[in-house]
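Return a 3D structure for these sequence lines:
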Amino acid sequence: MNKTFNKSIKSYGKFLKSYLRLGFTFSNDLPNMDNGRRLPEDEKLDKDVRKNLNNPNSNVGAGPDPTSENKDLKEEAILSPGKVAVKNFFRNPLGVIGLIMFVAIILLVFIGSAVLPFNQYYSQGNLTNVAPGGAYMNFPKEMEKEGSKKISIGNTFAVGLTNEDNVYIWGSDNEDKVLTVPSEVKKALQGKKVIDVAAGDRHILVATEDNEIFGWGNNSFEQTKMPPMQENQIKTEGIEKLGAGVQYSVVLTKAKNLVVWGSTMASRLNLIPSEVQGKVEDFDTSPINMIVAKTDGTVQLLGVLGAENQTTMPKKLTDGTVFVKKVALTSSSAAAIDDKGKLYVWGPSRDQISGANVPEFEAPIVDIQGADTTFTALDENGKLYSWGKDNYGELKTPDGEFEQIYASYFNQYAVDKEGNIKTWGLNGFRFGSDDQGRDIFTRLIHGGRMTMIISLISTIIQVVLGVAIGMISGFAGGRVDNILMRVSEIISSFPFYPMLISLSALLPPGASQTQRITMVMVLLGLLGWTGLARLVRGQILAERERDYITAARALGVKNSQIMIKHILPNILSIVIVNATLAYAGNLLTESGLSFLGFGVQEPTPSWGNMLSAAQSSEVLNIYWWRWVFPALAVFLVSFSVNLIGDAIRDAIDPRANER
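As a prediction, the model looks like this:
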């Protein structure tokens, strides 16, 4: 027993010795011992400890560094839930991508609609279904090097003849492949001198020195081929001048006779009066008319008569009072220059071309050219003047001294004294044109503004109704909860699209566009709040039993203040997430309604009715740009908003994905 006691005393003594020397520690942290003897590394450790204790700059035994502690506290400071959510949101790359995409679309749509001029009633029959592209006026440099003899302009292209008798074609191609010269035409033109060229709306003609005519492009009415009935006449009399219009072609022979062929049934332009034949000095074309300057100095209009370009023609131009040398036509107005350089312009006042719209000229006019809605004149000093309707930049005339001018359809060319060519007018459609010749890009921008505003307002209505009804139902409980939830179930049980279409049909036939748009917004809001109301109600049921609500009631706070000031901020995150997703859904719904013909109606654009106009198989297969760009716009907005909504949800509740 004494041995056992002595052994215990020795063991306890070793413990006290160890405690006094090192302090109490866990066994894993004890220095290495070997039968009570200190190892060399232990001695080294003791020396380091004593050295640090004697060093005043040492941090050993002095507690934590206050500088690093403050830094850690700053980094780990408690942030407000809003700041935490924002921080989490911007850590989500998909959310940031969605936000950037959505903001970019909003800026493009709303700034673009404020900057881009837009007339929803404007259409242009000569520019229907034009493919996306540009460079309509990017002429080859050889036109300047070789010198320009003539430039003739089509709707999206042009053809030029140089002083070296070379033919060049440029612009944007169309379904008629007008920029591609057929191999048989190339073969036929080999070794022959081209003396004249002409461009119609969608076809090109060239005339050779042996009085042959070759053409390509649209040939719906045989307008690219020499007419068999008049072929001998043309070859016998010789070709003085070529011309072309909308699907028809014209030749002025050296015997002062006109030959017209192609699409002339409606205009009867092929029926040239006998008092005109043999007396034609000059002519110009429009879609349904031709104007002729005769050898006796008088003017005569051919084709569809009775319009203001005939009825308002100055009498002195037809009775021989003045001698006319040059004539020109727009789509519905006319102009003539007499031998003294005086210009006469007439036509409907709506064209903004005649009367007070004609500019003051500094010198006599030597040339006049007509485009679709504008005239361009050249005075003897080489100065240019353009006036009319500026639909595609046709009035942006360059400064300088010029010798030649060419204009037709929507483009103008001017050649200065050094042979340099200046151009202005339509240079292409970024996203193509639709079946009425309207720019799809412009309609996409203005239609996007309409679609996004409708979606926004309908979402606001949904959120206000859903939050209000959900909060009242959840907080009040009992009979009120029962009634409101049954009403929401009844509304949500209705088939959504059939219900919207049925209610849309209640509008009177003469309802204005504003009434129709208002109806769409209200219906989307009234029928779409039920899901949010049920979600809010569930959150209210959970929140109203919490301690802070009990405390507020004990303090006598009114129920309305409890709901608005205490409960609503705690469920706001859920409302925001739901609102973003509802916005994307409303955008798709509005597009679907307009697509079905029950939303925004033409001519007011929206992404939905732009898609509605592109339903046919022909459009889907050939004119792809009419549906691809509106569909892509709807997809990008919906996709970006969904990315934002998902990122907000994850930012507010980071553990949602783990659950």
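
C-alpha from now on. contacts and neighbour counts both.
Fine.

The longest helix seen in the chain - contacts with which helices or strands?
In the chain, taking DSSP state H as the definition, the longest helix is helix 440-476. Judged by 3 or more C-alpha pairs under 8 Å, 6 or more residues apart in numbering; DSSP states H and E, helix 440-476 is in contact with helix 93-115, helix 478-493, helix 513-527, helix 530-543, helix 568-596, helix 607-612, helix 625-652.

Which among these is found nearest to S148?
helix 625-652 (35.5 Å; C-alpha to C-alpha).

which secondary structure elements does the closest one contact?
By 3+ C-alpha pairs under 8 Å, 6+ apart, helix 625-652 packs against helix 81-90, helix 93-115, helix 440-476, helix 568-596, helix 607-612, helix 617-621.

buried sites along the last one?
Burial within helix 617-621, assessed by neighbour count using 16 or more other C-alpha atoms under 10 Å, is assigned to V619.

Off-centre distance for it?
21 Å (C-alpha atoms, centre = their mean, to the nearest Å).

what's in contact with that helix?
614, 626-627 (C-alpha atoms under 8 Å, 6 or more residues apart in numbering).

What of stretch 471-486?
Applying C-alpha under 8 Å, 6+ apart, the contact partners of stretch 471-486 are 469, 533-534, 536-541, 544, 563.

Between those, identify the one with the most neighbours.
A533 (28 neighbours; other C-alpha atoms under 10 Å).

secondary structure class for V197?
strand (DSSP: H, G, I helix; E, B strand; the rest coil).

And for K44, the neighbour number?
Neighbours of K44 using other C-alpha under 10 Å come to 10.

any idea how far S616 is from D435?
Separation of S616 from D435 (C-alpha to C-alpha, to the nearest Å): 12 Å.

Enumerate the positions of stretch 134-141 that are buried.
Those would be 134, 136-137, 139, for stretch 134-141 by 16+ other C-alpha under 10 Å.

Switch those residues over to JSON lines; also include secondary structure.
JSON lines is the format used below for the buried residues of stretch 134-141 (three-state DSSP):
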{"residue": "G134", "secondary structure": "strand"}
{"residue": "Y136", "secondary structure": "coil"}
{"residue": "M137", "secondary structure": "coil"}
{"residue": "F139", "secondary structure": "coil"}
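
to compare against the first, here's another:
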Amino acid sequence: MDPPVIEEEPVRSPMRMILIQYRDNKVAMTGLVVFVLIFLACFILPILYPLDPSYQDVTQQNLPPGFSQQKVPRALRQNAKQIDAGAAFSIGIDQNGTVYLWGILDDKLKAVPEDLKPVSQVSAGLSHVLALQEDGTLRTWGNNRFSLDQVPESVQGRSDIKQIEAGYQISMVVTEGGELFVWGNENLISIETGKVQGNVEKIVSNTTTALALTKDRQVVSLSAKESTFDAVPQEIQGRAVDLAATDKSAAVLTEDGRITVWGSQDFGVQEIPQKVQGATVAIEAGRSHFTVLLKDGRVVSWGRNNFHQTDVPAEAETAASIHAGYYQNYVIREDGSVASWGLKGYLMGTDDFGRDVFTRLVSGGRLTMTIGAIAVIISTLIGVLIGGFSGYYGGKIDNILMRFAEIVGAIPFLPLAMILSSIVGNNVSELRRISLIMVILGVLSWPGLARLVRAQILAEREKEFVTAAKAMGIRELSIIFRHILPNVVTVIIVNTTLNFASCLLTESSLSFLGFGVVEPNPTWGNMLTGSQASTVIVNFWWRWVFPALALSLATISINLIGDGLRDAIDPKSNER
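Here you go, the predicted structure:
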């Protein structure tokens, strides 16, 4: 009988053993996967979702997560008569006069009057709606501040109402006879009705003013204050047939089918597509874009495209009517079916300035991780140099360097950074402030690593390979950094990994207290600054849950990676 064959176990390098042991640690591998996903999200997603630090929008404040802003009710999709878009919701009516609401609706908007009769016309404002019943009765619900719910007696019950307009905290009505009635917050939007009273054909409004198209085809700015809307082009006067207004510009359609835009040039609103000139039959506007209907039923949009409000889908190419609002567009075809495009909602909601939390979260994560990473690199370089010299030379050099490390380690980082931030104030740019944070954070966080490197080198310098290197005449710097240091590099990696998590927390703490990176540049820390009030914690949970969750997952995953590396490098650590 042949003797059993004994297979020789393959020889594995120490690094390979470490990698195998780390791979078998499921908790550490989970931490690695989570951190890699967070890292990639913070450095890749900002390319796809670029941040505009200056962007603010009061109409989008504190909106919850969700994508319901264009979810047209099924019963309306094939039977629509009219649709109008508000700040975060829309309202529509079908051919039978039934009202439908969708989007982000608070309790007041949901409170549709139970006795509401068939409706012939609807209009959506910032947070309230107007509905004109077929019997001429005007109904309103939603925001009831500024007397928005108090329809003037001179309007109620009239049979000659031609147009209703729910604007930004105001309501307006135009009659067949050209009369204009306005109520609501007229301190915010002051409108001089006397300019056109008795001669109004159509009224349009935005967040600052209103414009009127008169029966003699003139365009009149109704603002009580001087504005860019006052500079109405003279060549269109007497020829206007339709009118629309964004927040900073206005457009008029003349009888020859041409479009003229005046006011601000932001977002390319004055760059009118050539194909619409001479072929337009209707025009609508949102906050910063225009949408037009052409003679052949095609629809064209231009202007700001931050929410894809100018990306007209193929199914909207054949329209009978167009309906545009803040960031939404709707078209109704001849058969009553509906197509829509624009803002659908926010993945993680918005903050108190109307900014997208998701976009700020990924951009803020990139900045937080960059600050933490550079601070760790600085602290690692200093710690390795001082620890290496101290451990190798010993004696007076060791005493001096370690006493210096103790002094630096005794300096509290947060109070020092707060004092420096107060002294510097607004005297430096934001880039220099960020650089200062990284340098201070790195310069003050090396003592722990220096002591660890010193202890390791004290043990390594007595070994035979060091004696042999000295006998061969190798320079001491080469012995420290080319012969001894590679033997302790795994310990340095573990400490650096754990220190990275500490730097993330420290930077976030500093920004949270208002002494780090300041608005409008986001970090995970300063995103939490505005979430301290109890009303925010209770009512606007998404403003603090997502930044806190991202920071927690990042630091926990980094700590798991560090613990896994330590266990892989020193398996006996599990037994202690």
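
care to give me the TM-score?
Once superposed, the chains reach a TM-score of 0.96 (TM-score structural alignment, normalised by the length of structure 2), with 574 aligned residues with a C-alpha RMSD of 1.6 Å.

Helix, strand, or coil at the nearest residue to A377 of structure 1 once chain neighbours are set aside?
Closest residue in space to A377 of structure 1, ignoring its immediate chain neighbours: I368 at 4.5 Å, by C-alpha to C-alpha, 6 or more residues apart in numbering. For I368 of structure 1, the assignment made with three-state DSSP gives strand.

Looking for the alignment partner of I368 of structure 1 in structure 2.
The pairwise alignment with structure 2 assigns I368 of structure 1 to I283, based on TM-score structural alignment.

Compute the number of surrounding residues for that match.
26.

For it, give me its contacts.
242-244, 252-253, 290-293, 322.

repeat that with 10 Å
Contact analysis of I283 of structure 2 by C-alpha atoms under 10 Å, 6 or more residues apart in numbering lists 241-245, 251-253, 259, 290-294, 299-301, 321-324.

L361 is in contact with G349 of structure 2, correct?
No - if you go by C-alpha atoms under 10 Å, G349 of structure 2 and L361 don't touch, sitting 11.1 Å apart.

Please identify every residue contacting each of the two.
Contacts common to G349 of structure 2 and L361, judged by C-alpha under 10 Å, 6+ apart, are F546.

follow-up on the earlier one: just send the contacts of stretch 471-486 of structure 1 back as JSON lines, with distance to L500 of structure 1 too.
Listed next are those as JSON lines, based on distance: C-alpha to C-alpha, whole Å:
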{"residue": "I469", "distance to L500 of structure 1": "22"}
{"residue": "A533", "distance to L500 of structure 1": "20"}
{"residue": "R534", "distance to L500 of structure 1": "22"}
{"residue": "V536", "distance to L500 of structure 1": "25"}
{"residue": "R537", "distance to L500 of structure 1": "26"}
{"residue": "G538", "distance to L500 of structure 1": "28"}
{"residue": "Q539", "distance to L500 of structure 1": "30"}
{"residue": "I540", "distance to L500 of structure 1": "30"}
{"residue": "L541", "distance to L500 of structure 1": "32"}
{"residue": "R544", "distance to L500 of structure 1": "36"}
{"residue": "M563", "distance to L500 of structure 1": "33"}
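
which non-adjacent residue is nearest the residue nearest the centre of structure 1?
In structure 1, the C-alpha closest to the average C-alpha coordinate belongs to F441, at a distance of 3.9 Å (C-alpha atoms, centre = their mean). Nearest residue to F441 of structure 1 in three dimensions, chain neighbours excluded: F431, at 5.4 Å (C-alpha to C-alpha, 6+ apart).

The one you found pairs with which position in structure 2?
Using TM-score structural alignment, F431 of structure 1 sits opposite M348 in structure 2.

quick one: contacts for its match?
Shown in contact with M348 of structure 2 (C-alpha under 10 Å, 6+ apart): 63-66, 356-359, 361, 542-543, 545-546.

is it true that it lies in a strand?
No - if the criterion is three-state DSSP, then M348 of structure 2 is coil and not within a strand.

Would you mind finding the most buried of the helices and strands packed on helix 440-476 of structure 1?
helix 607-612 (a mean of 26; mean count of other C-alpha atoms under 10 Å).

What lines up with L587 of structure 1 in structure 2?
Checking TM-score structural alignment: L587 of structure 1 goes with L504.

one step back: including distance to E430 of structure 2, could the contacts of M348 of structure 2 go into JSON lines?
Below are those laid out as JSON lines (distance: C-alpha to C-alpha, whole Å):
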{"residue": "L63", "distance to E430 of structure 2": "29"}
{"residue": "P64", "distance to E430 of structure 2": "30"}
{"residue": "P65", "distance to E430 of structure 2": "30"}
{"residue": "G66", "distance to E430 of structure 2": "33"}
{"residue": "D356", "distance to E430 of structure 2": "22"}
{"residue": "V357", "distance to E430 of structure 2": "21"}
{"residue": "F358", "distance to E430 of structure 2": "22"}
{"residue": "T359", "distance to E430 of structure 2": "20"}
{"residue": "L361", "distance to E430 of structure 2": "19"}
{"residue": "W542", "distance to E430 of structure 2": "27"}
{"residue": "R543", "distance to E430 of structure 2": "24"}
{"residue": "V545", "distance to E430 of structure 2": "27"}
{"residue": "F546", "distance to E430 of structure 2": "25"}
